[in-house]
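Novice: Predicted model and sequence follow; I will ask about them next.
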Amino acid sequence: MSETIEPSAASTRRSARIYSLERYHFANNVPPETRETLREIFANWADSAKTEAMVRELIDASPDTLGIRIVAYRFYFYRRRSLEAAHWALSCIDWLSARLGLPADWREVTPQMADFAEWHAYTRLWLQSLTAYAYNMARLGREAEALSALDKLEELDPSGKLGAPRLRRVFTGDRGDAGMLFPKTFETWRFPYDAAAQAEAVD
């Protein structure tokens, strides 16, 4: 007769917490008025100053909303402003870590702390945010930090669902076709600081 193994209390609590978070729908997780502002941002995309001002207004109005942090990340990512994009990727990680009961420092997270093996909404978004952080670090030329983030992704997502092994090959291989990942001459012109100052801005 097979033995029935009861799950531990901690495991049960963690599973209950994870499943209670399903599902995350981006459109349903921003204030209603924000959706109209987003349409206005897209309609005025060519006006960088105007659209950034609207994004900043959204952030100021709802600073603790995950959807707004995602909006900020996407805005700066598509503007090729990788330092700000990296900041907002970390901001998403901070928000998700607090809800998942994870350490504030992503480097301290281990596979046993959350059910990263399953494609739950918040754990998936956490991993995607760390992938985004790695990508933007690479674009800023901060390859050691980019590769460190990929190490953590591969630890938490050994199946490679987020594509960390492929990104590692791009980061470390021939840059002939991967130049889009690494700094262009215009990429960091608005951040004329040394590496230490850039690190402080992101951290």
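Specialist: Structure received.

Novice: Please count neighbours and contacts with C-alpha atoms only from this point.
Specialist: OK.

Novice: and the gap between the residue nearest the centre of the chain and C92?
Specialist: Nearest residue to the geometric centre of the chain (CA atoms, centre = their mean): S129, 1.7 Å. Using CA to CA, to the nearest Å, S129 is found at 6 Å from C92.

Novice: what about versus this one:
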Amino acid sequence: MDILDFSDCELYFEEPLLPEAERLLQEASGLYGDEAAELALLRAYVLAPEHLTVLVGLYRYYFYQHRLEDALVVAERAMQLVARRLGLPLDWARVEELHLAAAAQSSFGLLRFYLLALKASCVVLLRQHAIDAARARLQKLMRLDSQDQLGAAKLLEVVDEFRPRQEAEPALTLIA
């Protein structure tokens, strides 16, 4: 399956959005960097708590404001919503290739969104220095994306290359 093929599938931002929520997203966009942007995003979230465009807006706001814990919560919320819509296990660790095949039949665009949200959660975890948690998700993503179209293998390679040596190898303790 070609994860990067965007032809012939609906994308999350093409789903209809309430006009007021759309207006609030535009307002937040115009307030970029200002704390008032968060209020507009949260108001949009109250109006459309399951709309992925709103969740992407919140994720980006929190990520670029370096509010990584909040960004992770939003990424995981998006994964849960999409998993429910696609019939995937709610726990990302239990998702297997056979789940992806069934999900792709339902909505290839949403499946791609799910995998990208999983990768986004990895990036947040790496920024939080939660290396083992990020590695587990990257390894899962590598198994699900055997052609490495999303770059999980390359990212894992970089993570392992820069991992502190003492973390990668157990230290020897001499006892006299």
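Specialist: Great, that's in hand. Just so it is clear, the model here is predicted, and its values are computed rather than measured.

Novice: and the residue nearest to the centre of structure 1, what element?
Specialist: If you go by DSSP states H and E, S129 of structure 1 is part of helix 121-139.

Novice: got the buried residues for the helix or strand that contains K50 of structure 1?
Specialist: In the assignment (DSSP H and E), K50 of structure 1 maps to helix 48-61. Across helix 48-61 of structure 1, burial judged by 16 or more other CA atoms under 10 Å covers 51-52, 54-55, 58-59.

Novice: coming back round to it: what span of structure 2 lines up against the helix holding S129 of structure 1?
Specialist: Mapped onto structure 2 using TM-score structural alignment, helix 121-139 of structure 1 covers residues 109-127.

Novice: Any chance you could list what contacts the matching stretch?
Specialist: 3, 6, 9-12, 63, 68, 71-72, 75-76, 78-79, 82-83, 86, 92, 100, 103-104, 131, 133-135, 137-138, 141, 150, 152 (CA atoms under 8 Å, 6 or more residues apart in numbering).

Novice: quick one: it to structure 1 mean distance?
Specialist: Superposing on structure 1 and averaging over aligned pairs (mean CA distance after the TM-score superposition for structure 1), stretch 109-127 of structure 2 comes out at 0.4 Å.

Novice: for that stretch, the distance to its chain's centre please.
Specialist: Its chain's average C-alpha position is 2 Å from that of stretch 109-127 of structure 2, according to CA atoms, centre = their mean, to the nearest Å.

Novice: Same question for stretch 48-63 of structure 1.
Specialist: Distance of stretch 48-63 of structure 1 from the chain centroid (CA atoms, centre = their mean) equals 19 Å.

Novice: Ok, stretch 164-175 of structure 1 next?
Specialist: Here stretch 164-175 of structure 1 shows a centroid-to-chain-centroid distance of 19 Å under the convention CA atoms, centre = their mean.

Novice: and what of stretch 71-90 of structure 1?
Specialist: Centroid separation for stretch 71-90 of structure 1 versus its chain: 9 Å, with CA atoms, centre = their mean.

Novice: Structure 2: matching residues for that stretch?
Specialist: Under the criterion TM-score structural alignment, stretch 71-90 of structure 1 matches residues 57-76.

Novice: Please apply the same query to stretch 151-168 of structure 1.
Specialist: Per the alignment by TM-score structural alignment, stretch 151-168 of structure 1 matches residues 139-156 in structure 2.

Novice: can you pull the buried residues of stretch 27-37 of structure 2?
Specialist: 27-29, 37.

Novice: Make a markdown table out of the residues you listed and add distance to E157 of structure 2 and secondary structure.
Specialist: Formatted as a markdown table, the buried residues of stretch 27-37 of structure 2 follow (distance: CA to CA, whole Å; DSSP: H, G, I helix; E, B strand; the rest coil):
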| residue | distance to E157 of structure 2 | secondary structure |
| --- | --- | --- |
| E27 | 40 | helix |
| A28 | 36 | helix |
| S29 | 35 | helix |
| A37 | 36 | helix |
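
Novice: how about the residues you listed in TSV, adding distance to V54 of structure 2?
Specialist: Formatted as TSV, these follow (distance: CA to CA, whole Å):
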residue	distance to V54 of structure 2
E27	12
A28	11
S29	12
A37	12
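
Novice: if we take those residues, which one ends up nearest to S146 of structure 2?
Specialist: Using CA to CA, S29 is the member of these that sits closest to S146 of structure 2, with 36.0 Å.

Novice: Could I get the full set of helices for structure 1?
Specialist: Remark: helices assigned in structure 1 by DSSP state H are 9-20, 32-43, 48-61, 66-78, 82-100, 121-139, 143-156, 164-172, 195-202.

Novice: and of those, who's closest to T110 of structure 1?
Specialist: Among the helices of structure 1, helix 143-156 comes nearest to T110 of structure 1, with 6.8 Å by CA to CA.

Novice: Distance from the chain centre to the closest one, please.
Specialist: On the basis of CA atoms, centre = their mean, helix 143-156 of structure 1 sits 13 Å off its chain's mean C-alpha point.

Novice: That one packs against which elements?
Specialist: helix 121-139, helix 164-172 (3 or more CA pairs under 8 Å, 6 or more residues apart in numbering; DSSP states H and E).
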